[in-house]
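Participant: Test case, fold it:
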Amino acid sequence: MTLHLVTGVYTPQQDTYDIILELPYKKTGTNVVEAFKYFRVANGNSFQGDFALSELETKVTVNTNTCFSATFSGRATIGNSEVIITEGIIMHVYTDPFD
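Facilitator: Now for the predicted structure:
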């Protein structure tokens, strides 16, 4: 399963965060996320990269066809910057349940 979360729009004038999580559908628990990809646009500059799973703590509490919930924290070097996320929370209800 891939969960793609975006806030903002992809233009140099607009701050944008884009996170892609890959994990087994329906699986919950600690560190079940298989990939955590990060993309950021700020002040006309863009940065992208993957968080190393060894540097990422995740806890998926809900993973159904109607909603998803997880917490996460970690660090990555992306471009020439260190990105640190602490106490990240995702709670998402799908508009349409899927099979």
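
Participant: hey, let's count contacts and neighbours off CA atoms from now on
Facilitator: OK.

Participant: Quick check: V83 touching T77?
Facilitator: Yes: at 6.1 Å, V83 counts as touching T77 under the criterion of C-alpha atoms under 8 Å.

Participant: Please name the nearest non-neighbouring residue to T71.
Facilitator: I89 (4.5 Å; C-alpha to C-alpha, 6 or more residues apart in numbering).

Participant: and if you look at R40?
Facilitator: Leaving aside its sequence neighbours, R40 sits nearest to Y17 (C-alpha to C-alpha, 6+ apart; 4.8 Å).

Participant: I have a second one here; can you model it like the first so I can compare?
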Amino acid sequence: MGMASYYADRYHGRTTASGERFDQQALTAAHRTLAFGTRVRVTRLDNGREVTVRINDRGPFVRGRIIDLSKRAARQLGMVRDGTVKVRLSVLR
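Facilitator: I've put the predicted structure just below:
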């Protein structure tokens, strides 16, 4: 468990650590250690909403945050207005 945030619009189109171009409309995320391509279920703890994302970047590099989501993933969790929310991550196999 930890805090999730989402990418600012200025990162749209930039190259991620995996070499892909970042797309705010894709269901992707950044994590510090999970392998690129890992699928992760992200559950927002205060409302139970879930989204499945694919790891394609490194980060977040802000203390206390465990995952950075694309804007589309953040919308599905209903967190765009809040900016950061408490989540649980589950690696899917």
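
Participant: what TM-score comes out when they're superposed?
Facilitator: Overlay of the two chains. TM-score (TM-score structural alignment, normalised by the length of the second structure): 0.26; 43 aligned residues with a C-alpha RMSD of 4.0 Å.

Participant: got the buried residues for the helix or strand hosting V40 of the second structure?
Facilitator: When elements are assigned from DSSP states H and E, V40 of the second structure belongs to strand 39-44. Within strand 39-44 of the second structure, the residues scored as buried using 16 or more other C-alpha atoms under 10 Å are 39-44.

Participant: Over to stretch 68-81 of the first structure?
Facilitator: Of the residues in stretch 68-81 of the first structure, 68-72, 74-76, 78 count as buried by neighbour count, 16+ other C-alpha under 10 Å.

Participant: Include secondary structure when you put those into a markdown table, please.
Facilitator: Compiled in a markdown table, the buried residues of stretch 68-81 of the first structure are given as follows (DSSP: H, G, I helix; E, B strand; the rest coil):
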| residue | secondary structure |
| --- | --- |
| F68 | strand |
| S69 | strand |
| A70 | strand |
| T71 | strand |
| F72 | strand |
| G74 | strand |
| R75 | strand |
| A76 | strand |
| I78 | strand |
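
Participant: Next, format these as TSV and append distance to T7 of the first structure.
Facilitator: Below are those laid out as TSV (distance: C-alpha to C-alpha, whole Å):
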residue	distance to T7 of the first structure
F68	17
S69	17
A70	17
T71	18
F72	17
G74	20
R75	20
A76	20
I78	19
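
Participant: and the next element down the chain from the strand holding V40 of the second structure?
Facilitator: Per DSSP H and E, strand 39-44 of the second structure leads on to strand 50-57 as the next helix or strand towards the C-terminus.
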